[in-house]
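1. Can you look at this prediction? I've put the sequence above it.
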Amino acid sequence: MNIFNSDGWFARIFGTIGDIIVVNILFIICSIPIFTMGASMSAMYYTLLKKQRTDETGGIIKLFFRGFKDNFKKSTIAWLLFLLIAFVFSLDFNLFGKGGPQENKLMYYTSVIFFILICFIAIYLFPVISAFENTLKNLILQSIYMAAKNFIFTIIIMILYTLPAYFLLASPQVFMVGIFILIVCGFGLIAYLSSFMFIKAFSPYLEDVTKQYTDDDPDSWMRSNEVSDDPSGESDSKILPDKSSSDQVSSSQKDSRKVTKKLEVSNANK
């Protein structure tokens, strides 16, 4: 087998490296206004998750901007909300600090714990927004559920995000090298490694999508249906079925409720 042909492992490895670099650069450029960083993060995960799930080749820039556009509103609101929460917690950290009375120490460590929990949720929120369609409220609830259910993945992904910050602060020499790596491929590499775990976490709520159908409807790859008019706020969570086999999919599909509903069903069965 020729390792240099388009299907060889050599070409695949360098193709993946190229995708990571391109996505990383697009993420940085689209995050410059700061308030668009949430949409950039969702677009980055949309691109990487789609390519991993469908093994699609080419069109990386087109995929990124499709994800950026489709998820802009919800991702931006979620990002601004996260920034507001982070700002409030930063005030708490400065107010209570580590020193002072015992009550201040208790409030300080309580704030730290709650902020870490918020970060756990934020880790899942933007990939969830990129993969599922629902109200922002339900997407946040889904992120909470997945962060708790896949706690080992949550810890590993948290380490992937925080480890670079640790090395950046280690020394001035490491800082410069670290900044260079982040600019070239750092953010994209972290998202790429994380996406393997997100695919594993999301898979129970996603139907298999064929490559042919993805080509026919490129936005259907991981989309979980339209928001229903149910006043309870619950909605179906499934991949849009192929028109030619919609009856078959609907009859053979597992409970298609969102994970918030699955959680309620699970508790009811206990």
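-> Yes, it's here. Numbers count the residues shown, from 1 in each chain.
2. Please count neighbours and contacts with C-alpha atoms only from this point.
-> Fine.
3. ok, and the closest residue to residue 185 other than its chain neighbours, which helix or strand is that part of?
-> Distance criterion C-alpha to C-alpha, 6 or more residues apart in numbering; nearest residue to residue 185, sequence neighbours excluded, is residue 21 at 4.8 Å. Applying DSSP states H and E as the criterion places residue 21 in helix 9-30.
4. what packs against that helix?
-> Helix 9-30 sits against helix 37-54, helix 60-70, helix 187-202, with contacts defined as 3 or more C-alpha pairs under 8 Å, 6 or more residues apart in numbering; DSSP states H and E.
5. so what's the residue nearest to residue 185 up against?
-> Contacts for residue 21 were tallied using C-alpha atoms under 8 Å, 6 or more residues apart in numbering; they are 184, 185, 188.
6. Go through these and give me the one with the most neighbours.
-> residue 188 (27 neighbours; other C-alpha atoms under 10 Å).
7. any idea how far the residue of the chain most remote from its centre is from residue 90?
-> Centroid-distance maximum for the chain: residue 101 at 39.7 Å, with C-alpha atoms, centre = their mean. Separation of residue 101 from residue 90 (C-alpha to C-alpha, to the nearest Å): 19 Å.
8. now swap in residue 116 and tell me
-> Using C-alpha to C-alpha, residue 116 is found at 12 Å from residue 90.
9. go on, residue 265?
-> For residue 265, the distance to residue 90 - C-alpha to C-alpha - is 38 Å.
10. Which residues does stretch 93-101 contact?
-> Outside stretch 93-101, the residues within contact range by C-alpha under 8 Å, 6+ apart are 104, 105, 107, 108, 111, 112.
11. all helices of the protein, in order?
-> Taking DSSP state H as the test, the helices found in the chain are 9-30, 37-54, 60-70, 72-96, 102-131, 136-149, 151-168, 172-181, 187-202, 211-216, 246-252, 259-269.
12. ok, and for stretch 137-149, which residues are buried?
-> The neighbour-count check on stretch 137-149 (16 or more other C-alpha atoms under 10 Å) flags 138, 139, 140, 141, 142, 143, 144, 145, 146, 147 as buried.
13. Pasting the second one now:
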Amino acid sequence: MNLLNEDNVVHVFLNKLGDIVIANLLFILCSIPVITIGPALTALYHCMMRTVKGNNNGTTRTFFRAFKENFKQSLIVWLLILVAGIILVLNLRFLLHANESAANMLFYLTIGVLTLLVIFSLYIFPVIATFANSLGALCRNAFLLAFMHFPTTVAMAVITIFPLYMTYLDVKLQPLYACCWFFFGFGLVAFINSMLLYRFFKKLLPPEENVTLL
């Protein structure tokens, strides 16, 4: 009878695992057009934040509602990040083959800007998923939170980038990695990051919003 109790550890674990898998599959489905990766990522974080809080009542419904409500802001941010990222990577490739003395300085400057872009990317979609504000305020708050909680930022960067790097690096195990990413990888990364972020996100929400988390 204890196994049927909703507060049972096994029951809670399976519910959270189910939320992660469903949200992961929905994220992949909505990311297929590529330009919609931003809104899909915001919806994924919205679901995972609710799962962490324990009030994710219907992952599919929650995902598509967040996808629709945050579509415009997330799309604009994603397209800007995508364009900026492409420009910076192409600039790095060009500077690697440049022989001028100023190329080294520009190379490290570009790496610095790319690092800031990565840090911004780690925070902006969870911030959009959790808080309602103008796009300018959300972007500013994403930067502020990233540097106010720098140890968390470093942890999120490792959690997010290291698995992707290992997938790219280990050619022999890429089919296994691909299988993991397809079924739960993106959702699990977002869930772990949401656990880290929710510790200080909940302090910034009004009491009534803290209960429902949007």
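-> Perfect, I can see it now. Predicted model only: the values in this text are computed from it and were never measured.
14. Which of the contacts of residue 21 of structure 1 remain contacts when I look at structure 2?
-> For those, the aligned pairs still in contact in structure 2 (both residues aligned by TM-score structural alignment, their matches' C-alpha atoms under 8 Å) are 184, 185, 188.
15. my read: the second one touches residue 18, true?
-> No: contact status for residue 185 of structure 1 versus residue 18: not in contact, 9.2 Å apart, counting by C-alpha atoms under 8 Å.
16. quick one: common contacting residues for the two?
-> Common neighbours of residue 185 of structure 1 and residue 18, counting by C-alpha under 8 Å, 6+ apart, are absent.
17. Correct me if wrong: residue 131 of structure 1 contacts residue 46.
-> Yes: under the criterion of C-alpha under 8 Å, residue 131 of structure 1 makes contact with residue 46 at 6.7 Å.
18. More neighbours: those two, which one.
-> Each of residue 131 of structure 1 and residue 46 has its neighbours counted (other C-alpha under 10 Å); residue 46 has more, 28 against 25.
19. residue contacts, that one?
-> So residue 46 of structure 1 contacts 63, 64, 67, 127, 130, 131 (C-alpha under 8 Å, 6+ apart).
20. What distance do you get for the second one to residue 45 of structure 1?
-> Think residue 64 of structure 1. Distance from residue 64 of structure 1 to residue 45 of structure 1, by C-alpha to C-alpha: 9 Å.
21. So these two - more neighbours on which side?
-> residue 45 (28 against 23).
22. Tell me who's in contact with the closest residue to that one other than its chain neighbours.
-> Distances taken as C-alpha to C-alpha, 6+ apart place residue 127 nearest to residue 45 of structure 1, at 5.6 Å, with adjacent residues excluded. Going by C-alpha under 8 Å, 6+ apart, residue 127 of structure 1 touches 41, 42, 45, 46, 198.
23. just curious, which of the residues you listed is nearest to residue 59 of structure 1?
-> residue 46 (12.8 Å; C-alpha to C-alpha).
24. What lines up with residue 88 of structure 2 in structure 1?
-> When structure 1 is aligned by TM-score structural alignment, residue 88 of structure 2 is paired with residue 89.
25. is it true that its match touches residue 109?
-> No: at 11.2 Å, residue 89 of structure 1 and residue 109 do not qualify as touching, with contact defined as C-alpha under 8 Å.
26. Please enumerate the shared neighbours of the two.
-> What both residue 89 of structure 1 and residue 109 touch, as defined by C-alpha under 8 Å, 6+ apart, is an empty set.
27. ok, the residue farthest from the centre of structure 1 to residue 108 of structure 1 distance?
-> From residue 101 of structure 1 to residue 108 of structure 1 the distance is 11 Å (C-alpha to C-alpha).
28. again, but for residue 250 of structure 1
-> For residue 250 of structure 1, the distance to residue 108 of structure 1 - C-alpha to C-alpha - is 51 Å.
29. next one: residue 124 of structure 1
-> From residue 124 of structure 1 to residue 108 of structure 1 the distance is 25 Å (C-alpha to C-alpha).
30. again, but for residue 12 of structure 1
-> 48 Å.
31. Please identify which of those two sits among more neighbours.
-> The neighbour comparison of residue 12 of structure 1 against residue 108 (other C-alpha under 10 Å) goes to residue 108, with 20 against 16.
32. Isn't that one up against residue 92?
-> Yes: counting by C-alpha under 8 Å, residue 92 is a contact partner of residue 108 of structure 1 at 7.1 Å.
33. hang on, the earlier thing: between the contacts of residue 46 of structure 1, which sits nearest residue 179 of structure 1?
-> Distances from residue 179 of structure 1 to the contacts of residue 46 of structure 1, taken by C-alpha to C-alpha, are shortest for residue 64, at 23.0 Å.
34. Pull the contacting residues for that closest one.
-> Residues in contact with residue 64 of structure 1, defined by C-alpha under 8 Å, 6+ apart, are 23, 26, 43, 44, 46, 47.
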